[in-house]
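# Coordinates only, no sequence provided:
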């Protein structure tokens, strides 16, 4: 069981908390081994919309190994991050958080708390576009990236404002528990899935899921399963109880590409992951990614990336 700590301070942004918390709670309902905690340096807080949060847990004296700590942003951060309770969080991070044993996710202005604790030095990070200059000042040795939804650098991830926390939470679920669970969560929350932190592995499985058509989603779910199955259009259409012509039309209309092109993008994304293992031959990568042959794999890869798979592996 992995512990997840949502760290709140006075006038916390309600959606910064609620969005990621709902993502992880739904993950738990589908079997993810997570345990959520709402913690703060004060027993009672007021959110950005005036909703009072009672019976919060205290900041833990020690953070369990492999725990995930989420720093939630606040309203009017220039003032509210200077309040005593917020400064107590900074001291707690300095004393208790260990990047070698824990993971950190910062939502919006939560990155400023991490910067004040010295946790962003030497790392790539981001925050809300209105806070970029302040983050650069607070973490002069960090590589602060603008115009990014979220950035992950080792055990520390940071996100832009408000809804970007949901994007980051979905990314964390995909990373730790797989894209299939992420798809289930996003569909349950009715989230458009075109947003990612420039992560091609994530986008391949999620970028074309920004629609609500159940037949296309069912076909995409089948195609997202292990790629050793090489679906034909006729087989796929039979599984979702439509004609091949209808499935092709629905796919283009709602997903924006053909079933063949969608399956091809998944194969290439899986191949990219497999190529990271130097012990796998090109032939093995091609087979496990679902290509008919190594020759077919090389042809498709070169058409997409302008280089051979072996050159991509070196890069």
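Cool, the structure landed. No experiment lies behind these values; they were computed from the predicted model shown.
# When you work out contacts or count neighbours from here on, use the C-alpha atoms and nothing else.
OK.
# Can you spell out which helices and strands pack onto the helix or strand hosting residue 18?
Using DSSP states H and E, residue 18 maps to helix 14-29. Contacts defined by 3 or more C-alpha pairs under 8 Å, 6 or more residues apart in numbering; DSSP states H and E place helix 14-29 against strand 34-40, helix 164-177, helix 179-189.
# Leaving out the residues flanking it, which one is nearest to residue 237?
Spatial nearest neighbour of residue 237, chain neighbours left out: residue 244 (5.2 Å); criterion: C-alpha to C-alpha, 6 or more residues apart in numbering.
# err, residue 260, not the other one
Nearest to residue 260 is residue 233, by C-alpha to C-alpha, 6+ apart, at 7.7 Å.
# ok, now residue 55?
residue 43 (5.8 Å).
# Give me the neighbour count for that neighbour.
12 (other C-alpha atoms under 10 Å).
# Below is an additional structure, to be compared with the one above:
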């Protein structure tokens, strides 16, 4: 049985190392992480590690792993997790409820005890968050009706079909709608938890936690779950894979439809049909998504002028790149670069 380092009942649970007197005077923020059999291990441990690490930098989170009846659970990885208590024995009002998921979401939502526990805990919580397939449990409890939500990209269509009152966004790492935040798959739970820490204590503390956990960066909410360059591995038709590889290898090239089709040995019309059938995008839209990703990487890596980044990424002009950023990410390139190390999604329309 695994006890999570920093959880109540283990060394370091108070998390007061490095805390100031002012921080120690603040009331503790109760975070309940709901565990159940066959839950994904990292869905639980990722957020727990973020919140408990934040305590070493001045936060005051009281993190409790709970199960419906207080029993220990066996995760999908076969690792047992010890529950601190039954869910209904938690004291008073909760600051945050975190609901992880399991790969077989139908089994989870079919467990009336589990969904009832989610509903009861959510009613006592200031804010509610889910990781990966945990969104299905929130949806089953009615917590996502009329809200936008994210989940693992492979499950997005299933969530939308099963719960039509939920506005599912398949791409973002996490989506915040009111008091409910839902995240994409597995490791995105770490990004979500960092965003909640930033909401409570500011970007500096969240970045300190990310550095201690050796997280590459605190990724913004609107960042895509997956790289456009990974899509060719999913393409079935060899001509489509060839074109995608060519675009990914040199985003700054012109990539005219006729040239791409000729190189792949198909007609432009057939290439367009292949793209739409397998990616849902036109060849031009796919090329722009790769260029956008290239521009993001260039902005993150250095201080090149926006005009230079636009040229290197293949946009042709800074204005074209700005429009692409605004449409896809809701931010201007300069804002993206300035706030790169923040988990917040910036809505500043400044050029």
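That came through fine. Quick caveat: nothing in here was measured; it's all calculated off a predicted structure.
# Got a TM-score for the two of them?
The TM-score (TM-score structural alignment, normalised by the length of the first structure) is 0.61; 217 aligned residues with a C-alpha RMSD of 3.1 Å.
# any idea which residue sits dead centre in the first structure?
residue 171 (1.1 Å; C-alpha atoms, centre = their mean).
# The second structure: strands as residue ranges?
Secondary structure of the second structure (DSSP state E): strands at 29-34, 61-67, 73-74, 80-81, 85-86, 94-99, 125-130, 148-149, 167-168, 174-177, 180-183.
# Columns distance to residue 208 of the second structure and mean neighbour count on top of the ones you listed, output as CSV?
Formatted as CSV, these follow (distance: least, C-alpha to C-alpha, whole Å; neighbours: other C-alpha atoms under 10 Å):
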stretch, distance to residue 208 of the second structure, mean neighbour count
strand 29-34, 19, 22
strand 61-67, 16, 24
strand 73-74, 31, 20
strand 80-81, 27, 21
strand 85-86, 30, 17
strand 94-99, 21, 24
strand 125-130, 22, 22
strand 148-149, 28, 24
strand 167-168, 32, 18
strand 174-177, 21, 22
strand 180-183, 21, 27
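# got TSV for those, with distance to residue 278 of the second structure too?
Formatted as TSV, the strands of the second structure follow (distance: least, C-alpha to C-alpha, whole Å):
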stretch	distance to residue 278 of the second structure
strand 29-34	37
strand 61-67	41
strand 73-74	38
strand 80-81	40
strand 85-86	46
strand 94-99	33
strand 125-130	29
strand 148-149	24
strand 167-168	20
strand 174-177	25
strand 180-183	25
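# just so I know, which of the ones you listed lies nearest residue 272 of the second structure?
strand 167-168 (26.5 Å; C-alpha to C-alpha).
# I'd like to know which elements that closest one is packed against.
So strand 167-168 of the second structure, by 3+ C-alpha pairs under 8 Å, 6+ apart, packs with strand 148-149, helix 156-162.
# Highest mean neighbour count across those, which stretch is it?
Between those, strand 148-149 has the highest mean count of neighbours, a mean of 24, where neighbours are mean count of other C-alpha atoms under 10 Å.
# Give the other helices and strands that it contacts.
strand 167-168, strand 174-177, strand 180-183.
# Next, the mean deviation of it compared to the first structure.
Strand 148-149 of the second structure, aligned to the first structure and superposed, deviates on average by 0.7 Å (mean C-alpha distance after the TM-score superposition for the first structure).
# Can you give me the buried ones in stretch 173-189 of the first structure?
Neighbour-count burial for stretch 173-189 of the first structure, counted by 16 or more other C-alpha atoms under 10 Å, picks out 173-174, 179, 181-183, 185-187.
# How about stretch 112-127 of the first structure?
Those would be 112-121, 123-127, for stretch 112-127 of the first structure by 16+ other C-alpha under 10 Å.
# Would you mind finding the match for residue 136 of the first structure in the second structure?
Using TM-score structural alignment, the equivalent of residue 136 of the first structure in the second structure is residue 160.
# Ignore what I typed, I meant residue 185 of the first structure.
In the second structure, residue 185 of the first structure lands on residue 209 (TM-score structural alignment).
# Aligned to residue 171 of the first structure, what sits in the second structure?
Using TM-score structural alignment, residue 171 of the first structure pairs with residue 195 in the second structure.
# repeat for residue 8 of the first structure
With TM-score structural alignment as the criterion, residue 8 of the first structure matches residue 35.
# contacting residues around that match?
44, 65-68, 73, 83, 99-100 (C-alpha atoms under 8 Å, 6 or more residues apart in numbering).
# again, only using 7 Å
65-67, 73 (C-alpha atoms under 7 Å, 6 or more residues apart in numbering).
# how much space is there between it and residue 277 of the second structure?
39 Å (C-alpha to C-alpha, to the nearest Å).
# and the next element down the chain from the host helix or strand of residue 272 of the first structure?
Applying DSSP H and E as the criterion places residue 272 of the first structure in helix 259-275. For helix 259-275 of the first structure, the following helix or strand on the C-terminal side (DSSP H and E) is helix 282-288.
# Which stretch of the second structure lines up against that following helix?
Going by TM-score structural alignment: helix 282-288 of the first structure matches no residues.
# any idea how far that helix is from the chain center?
27 Å (C-alpha atoms, centre = their mean, to the nearest Å).
# Next, the buried residues of it.
Buried, per 16+ other C-alpha under 10 Å, within helix 282-288 of the first structure: 282, 284-288.
# Return the member of these nearest to residue 218 of the first structure.
residue 288 (22.5 Å).
# any idea how far the closest one lies from residue 267 of the first structure?
For residue 288 of the first structure, the distance to residue 267 of the first structure - C-alpha to C-alpha - is 9 Å.
# and which of the buried residues of stretch 173-189 of the first structure is nearest residue 22 of the first structure?
residue 185 (9.1 Å).
# Cross-check the contact I'm expecting between that closest one and residue 26.
Yes: between residue 185 of the first structure and residue 26 there is a contact at 6.3 Å, judged by C-alpha atoms under 7 Å.
# what about residue 215 of the first structure, which SS state?
Secondary structure, DSSP: H, G, I helix; E, B strand; the rest coil: residue 215 of the first structure is helix.
# Any idea how many residues pack against it?
17.
# Same question for residue 309 of the second structure.
Around residue 309 of the second structure there are 24 residues (other C-alpha under 10 Å).
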